[in-house]
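Novice: the following comprises the amino acid sequence and a computationally predicted model.
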Amino acid sequence: MKYRSVFDIIGPVMIGPSSSHTAGAARIGRIARHIFGEQPERVTIHLYGSFAKTYKGHGTDVALVGGLLDYDTHDQRIVDALQNAEKAGMQVTFVPDDEEPEHPNTARLILEKGDDRMEVVGVSIGGGKIMITELNGYPLKLTGNQPAIFVVHHDRHGAVAAVATVLARHEINISYMEVSRRKKGQTALMVIETDQPVNARVADEISRLPNMLKVATLD
């Protein structure tokens, strides 16, 4: 295995006893918050594998909620995240699940505000690293290490090319792209990781393209 930096070996700067159960959990919560685009009013968190067995003892609960409050892994406020969430008006429910996941450190987060609802599955793979493996039922592989744009769109010819053209016009380079769909000709999810952040102006331009339904970005 090739390491890119010393932090891949010793793990991230963090609050809590475990890079997998604390730092990784905080990153899952924070990425979910950023994809959702704002603080949710209600969150239901299903925990699987070792997350379900040890989430209180290892601080997985406070880490996930801290991430949902947009706290970074080293933020001292993570310790008080449950109380802070209550003060901020965010209701959080934990559901330990007996189902055996593909990876032992798995969480399914359901974020809601008004009529908006988003479901994210995240996996903590060790050393503070994570993988987002599902978004609203669409499979994907997202590390959160680079900026990304998420586009829900009608499954029509030219949709992917249209988005890529806008990014190219703004000199945003694509480093990774994945398109998932549940059924041919219906809706699909385009996930694009980029070398440069996609700002709000570019995201708005993409949202106004034909066949686009929803656009979200991750810096």
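Specialist: Cool, got the structure.

Novice: switch to C-alpha atoms for all contacts and neighbour counts from now on
Specialist: OK.

Novice: in the protein, which strand is the longest?
Specialist: When the chain is parsed with DSSP state E, its longest strand is strand 116-126.

Novice: quick one: furthest residue from the center of this structure?
Specialist: His157 (27.5 Å; C-alpha atoms, centre = their mean).

Novice: can I assume it sits in a helix?
Specialist: No: assessed with DSSP: H, G, I helix; E, B strand; the rest coil, His157 is coil; it does not lie in a helix.

Novice: would you mind measuring from it to Lys113?
Specialist: 33 Å (C-alpha to C-alpha, to the nearest Å).

Novice: can you name every helix or strand that the strand or helix carrying Arg201 contacts?
Specialist: Assigning secondary structure by DSSP states H and E places Arg201 in helix 200-207. With contacts taken as 3 or more C-alpha pairs under 8 Å, 6 or more residues apart in numbering; DSSP states H and E, helix 200-207 sits against helix 159-169, strand 212-218.

Novice: can you give me the buried ones in the shortest one?
Specialist: Think strand 212-218. Residues of strand 212-218 classed as buried by neighbour count (16 or more other C-alpha atoms under 10 Å): 212-213, 215-218.

Novice: let's bring in a second one:
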Amino acid sequence: MKYKSVFDIIGPVMVGPSSSHTAGAARIGRAARNLFGKEPTYAEIIFYGSFAKTYKGHGTDVAVVGGLLDYDTANEKIRHAIKIATDKGIKINFHEEDTAVDHPNTVRMKIGNASESMELVGISIGGGKVEITELNGFELHLSGNHPSILIMHNDRFGAIAAVTQVLAKHEINIGRMEVSRKDVGKEALMVIELDQNIEPFIEQELSSSNHILRVSKIVD
């Protein structure tokens, strides 16, 4: 992995003790919260690899729950996140898995409420940096380091063009984009990293485009 500056190695301003096990976990949890679009009422959190072995000692459990509560890495409330979530009535369950995974710092999160749910896999790659590698069965490569939008859509002619035209109209530049689908004509997913956050009215315009099912975003 290439680092752009010494701060990539030291890690972000954070509640400790570990940039990969604590700050990274908080960012994965917060990404899940952003993508779900609201505070969940339950969360099943499955740790793999190094996360599974050390999550209690390194605060990975409180960090990922803090992220779900929308706390950033420096928020002191992270230390008490599990109690805060419990007091809010959020049901949290932790599990440890010894299944082999591609990265030692891996967490799978199943979150939701009475009407909807979401499943996500994230990895902490060091220095507080993370990647989301799976969302509701779609494989992807999404860092939490740039403003991003994830667009679930029907696999139809013109769906991608409709999205890019809206972004171009509002002078929003695309840094990276990937599209995946489960099968021809079925649900598909656009993952778009942007140079800036989008305003709510642009998000609404994207949501009303042809064949768009849902728009989620991760803000910088």
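Specialist: That came through, no problem. Computed from a predicted structure; not experimentally measured.

Novice: quick one: the residue farthest from the centre of the first structure from Ile110 of the first structure, how far?
Specialist: 31 Å.

Novice: now do Lys214 of the first structure
Specialist: 18 Å.

Novice: how about Gln39 of the first structure?
Specialist: Gln39 of the first structure is 12 Å from Ile110 of the first structure, by C-alpha to C-alpha.

Novice: cool, Pro96 of the first structure as well?
Specialist: Using C-alpha to C-alpha, Pro96 of the first structure is found at 14 Å from Ile110 of the first structure.

Novice: how many neighbours does Ile9 of the second structure have?
Specialist: Neighbours of Ile9 of the second structure under the rule other C-alpha atoms under 10 Å: 15.

Novice: from memory it sits against Ser20, does it?
Specialist: No: applying C-alpha atoms under 8 Å, one finds Ile9 of the second structure not in contact with Ser20, separated by 10.3 Å.

Novice: so what sits against both of these two?
Specialist: Residues touching both Ile9 of the second structure and Ser20 (C-alpha atoms under 8 Å, 6 or more residues apart in numbering) are 126-127.

Novice: which helix runs longest in the second structure?
Specialist: Criterion DSSP state H: the longest helix present in the second structure is helix 24-36.

Novice: mean deviation of the next helix or strand after that one from the first structure?
Specialist: Of the helices and strands lying after helix 24-36 of the second structure in sequence (DSSP H and E), the nearest is strand 42-48. Here strand 42-48 of the second structure, set against the first structure after superposition, deviates by a mean of 0.6 Å using mean C-alpha distance after the TM-score superposition for the first structure.

Novice: go on, stretch 29-36 of the second structure?
Specialist: Mean for stretch 29-36 of the second structure is 0.7 Å (mean C-alpha distance after the TM-score superposition for the first structure).

Novice: before we move on, the earlier item: elements contacting the longest helix of the second structure?
Specialist: Packing partners of helix 24-36 of the second structure (3+ C-alpha pairs under 8 Å, 6+ apart): helix 60-68, strand 117-126, strand 129-135, strand 212-218.

Novice: ok, 10 Å please
Specialist: helix 60-68, strand 105-112, strand 117-126, strand 129-135, strand 138-143, strand 148-154, strand 212-218 (3 or more C-alpha pairs under 10 Å, 6 or more residues apart in numbering; DSSP states H and E).

Novice: make TSV out of those and add distance to Ile172 of the second structure.
Specialist: Shown next, in TSV, are those (distance: least, C-alpha to C-alpha, whole Å):
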stretch	distance to Ile172 of the second structure
helix 60-68	27
strand 105-112	31
strand 117-126	27
strand 129-135	23
strand 138-143	18
strand 148-154	11
strand 212-218	14
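
Novice: let me know which of these is tucked in deepest.
Specialist: helix 60-68 (a mean of 28; mean count of other C-alpha atoms under 10 Å).

Novice: which residue numbers in the first structure does the helix or strand following that helix align to?
Specialist: Once the chain leaves helix 60-68 of the second structure, the next helix or strand it forms, by DSSP H and E, is helix 81-87. Aligned by TM-score structural alignment, helix 81-87 of the second structure falls on residues 81-87 of the first structure.

Novice: which one of the helices and strands packed on helix 24-36 of the second structure lies nearest to Val179 of the second structure?
Specialist: strand 138-143 (8.6 Å; C-alpha to C-alpha).

Novice: report the central residue of the second structure.
Specialist: Note: the second structure centre (C-alpha atoms, centre = their mean) maps to Ala31, 2.9 Å.

Novice: what's the spacing between that residue and Thr22 of the second structure?
Specialist: Ala31 of the second structure is 14 Å from Thr22 of the second structure, by C-alpha to C-alpha.

Novice: what does Ile151 of the second structure give?
Specialist: Distance from Ile151 of the second structure to Thr22 of the second structure, by C-alpha to C-alpha: 29 Å.

Novice: now Ser117 of the second structure
Specialist: Counting by C-alpha to C-alpha, the gap from Ser117 of the second structure to Thr22 of the second structure is 25 Å.

Novice: before we move on, what about Val64 of the second structure?
Specialist: 8 Å.

Novice: list residues touching both of the two?
Specialist: By C-alpha atoms under 10 Å, 6 or more residues apart in numbering, Val64 of the second structure and Thr22 have these common neighbours: 28, 78.

Novice: my guess is Pro12 of the first structure contacts Gly24, does it?
Specialist: Yes: counting by C-alpha atoms under 10 Å, Pro12 of the first structure does reach Gly24; the two are 9.3 Å apart.
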